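Peer 1: Dropping a prediction and its sequence here:
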Amino acid sequence: MLGAARAVTVFTGAGISTESGVPDYRSPGSPWRVHAPIAFKDYLAEPALRAEAWRRKFAMDDLYAGAVPNRGHRAVARWVEVGLARTIITQNIDGLHAAAGRAGDDIVELHGNGGHARCLGCGTRYELAPIRARFERDGALPQCRCGGIVKSASIAFGQSLDEATLRRAVAASLGCDLFVVLGSTLLVRPAARFPELAAGNGARLAIVNREATPLDAAADLVLHADIGDVLEPLNRLHF
């Protein structure tokens, strides 16, 4: 299937990063349940909840501070490098696809990026290290020079996805002849809409995920296996 494809779009979820030590959301005992993100409306409304959101974020950051790209990230980066894959659409905020060597133009981060912060007013980017230093020193919440609220650049519960990002994801879904899902349960919408768009436009659909997904029955290939175990030998065969 991969060898016959001319244009591949890759869609990744939390499952591609678990080999790197980044916890997923639904496993029993997941730290995401202990440090659950604060809803966007609450973040905007209450300074005390903004402070709690930053505390939880930094606690989660510490859990996977040493994470590096794994076999799955490296395999997908190779697909882009050789021109097989044009776009990586990811639900993840960990930045590991970029760390695997891909330029930002290749990656569509549906849920933003947890590696920096932005002003919700003017969009100015802020680095996390000085924000954390001030927060841990005196509890100060970050505020933009424009007076706007500064928040992690990841998308919070209840926060709208970026329209330009969605347009890029739609274009990548409609512009491929093979859509490969790696490590996503396909339960979160609108993210789960993209493999449906691709399949509805005639693309073949392949899913590699440890657990069953709602689209397994519609897929041309389904493998319930570890991503690295599948992609590493596949890349050795083709590249």
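Peer 2: Ah, there it is.

Peer 1: Please count neighbours and contacts with C-alpha atoms only from this point.
Peer 2: Noted.

Peer 1: which stretches of this structure form strands?
Peer 2: Taking DSSP state E to define them, one finds strands in the chain at 8-12, 85-90, 107-109, 112-119, 125-126, 150-154, 178-182, 204-208, 221-223.

Peer 1: A further structure is provided below for comparison with the first:
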Amino acid sequence: MRMRPTLNWTPTGDLPPGTTDLEPVAEALGTGGVLVLSGAGISTESGIPDYRGEGGSLSRHTPMTYQEFTASAPARRRYWARSHLGWRTFGRARPNAGHRAVAAFQRHGLLSGVITQNVDGLHQAAGSEGVVELHGSLDRVVCLTCGAFTPRRELARRLEEANAGFAPVAAAINPDGDADLTDEQVGDFHVVPCTVCGGILKPDVVFFGESVPPSRVAHCRALVDGATSLLVLGSSLTVMSGLRFVRHAAQAGKPVVIVNRDPTRGDQHAVARVTLPLGTALTSVAEQLGIPGDGTL
């Protein structure tokens, strides 16, 4: 399938209006070599809220910053209490139709790679391979002193033992797996240290105020360079960690197609922004491309 001339359009700085036309997505995928960049919006249908969409968690929740986490023992106690509770719900989330469609596109050879800004592991759970986790994963814990990694399930077991009976009711669960708890609910939650050196444990995710490792950024830039086009799924592109790859693709003359219900910071670089729900949109595109659907894609 050949690209329409509109997908070779050079962005002029004017924002393309949102559309419900899925043809730009289908044509990009039909050409192959598509690099997917996904954000929190692809996981909302799995019950994980996003940050900035309608009802997004930033309207009521301030994420932990790296500086606060490393500087303050009370902040770490608050974080781990909230994250430990949130993990129970977060860890039960399952891939939705959007994740399954991305995995199906990859199985059928239409993708050159998948980069996700999410820390939930749902792309991998749906069957996607070689996913670059731009902001890390909540599945892992790292010691800030010795660098040792621990599976999150092992830390969860230790925290359960150290905080028997800890079961407050959270007001909400956030995209980073953090549960909304009051200071009273956090109480005297006990934080456990690294079993190797006794150092401070941190989830292996990029906190607000922390930088993505340079080697990971370089790898993602190389993926953009090797792609035919960039398909952004469910990201507002508000933070530079994702926006830089959209800009890089546009500067290289590669078409950028965005599927996101709300306007994004990268719209001026896109040839189209589709405003349909991701699960519906990607399932429809799969059907258009003749990818067999059995309820799980």
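Peer 2: It's in. Because the structure is a prediction, the values reported are computed rather than measured.

Peer 1: Out of the strands of the first structure, flag the one nearest Phe239 of the first structure.
Peer 2: Among the strands of the first structure, strand 85-90 comes nearest to Phe239 of the first structure, with 13.3 Å by C-alpha to C-alpha.

Peer 1: To Ala133 of the first structure, which of the strands of the first structure lies closest?
Peer 2: So among those, strand 125-126 is nearest, using C-alpha to C-alpha, at 13.0 Å.

Peer 1: and the closest one, what other elements does it pack with?
Peer 2: strand 112-119 (3 or more C-alpha pairs under 8 Å, 6 or more residues apart in numbering; DSSP states H and E).

Peer 1: Just give me how far the strand it packs on sits from the chain centre.
Peer 2: 13 Å (C-alpha atoms, centre = their mean, to the nearest Å).

Peer 1: Please give me every residue in contact with the corresponding residue of the first structure for Leu233 of the second structure.
Peer 2: Here Leu233 of the second structure is matched to Leu182 in the first structure, going by TM-score structural alignment. Listed by C-alpha atoms under 8 Å, 6 or more residues apart in numbering, the contact partners of Leu182 of the first structure are Val10, Phe11, Thr12, Gly13, Gly15, Ile16, Ile207, Val208, Asn209, Ile227.

Peer 1: what's the counterpart of the first one in the second structure?
Peer 2: It stands for Val10 of the first structure. By TM-score structural alignment, Val10 of the first structure lines up with Val36.

Peer 1: show me what contacts the residue positioned nearest the centre of the second structure?
Peer 2: The second structure has Asn118 as the residue nearest its centroid, 1.8 Å off, counting by C-alpha atoms, centre = their mean. Counting by C-alpha under 8 Å, 6+ apart, Asn118 of the second structure touches Ser38, Gly39, Ala40, Glu133, Leu134, His135, Gly136, Ser137.

Peer 1: The fourth one maps to what in the first structure?
Peer 2: Alignment note (TM-score structural alignment): Glu133 of the second structure maps to Glu109 of the first structure.

Peer 1: quick one: the longest helix anywhere in the first structure to strand 112-119, angle?
Peer 2: Identified as the longest helix of the first structure according to DSSP state H is helix 47-63. Angle, helix 47-63 of the first structure to strand 112-119, by axes from the mean of the first three to the mean of the last three C-alpha atoms, to 10 degrees: 140 degrees.

Peer 1: Which neighbouring elements make contact with helix 47-63 of the first structure?
Peer 2: helix 40-45.

Peer 1: one more time with 6 Å, if that's ok
Peer 2: The criterion is 3 or more C-alpha pairs under 6 Å, 6 or more residues apart in numbering; DSSP states H and E, and there are no helices or strands that helix 47-63 of the first structure contacts.
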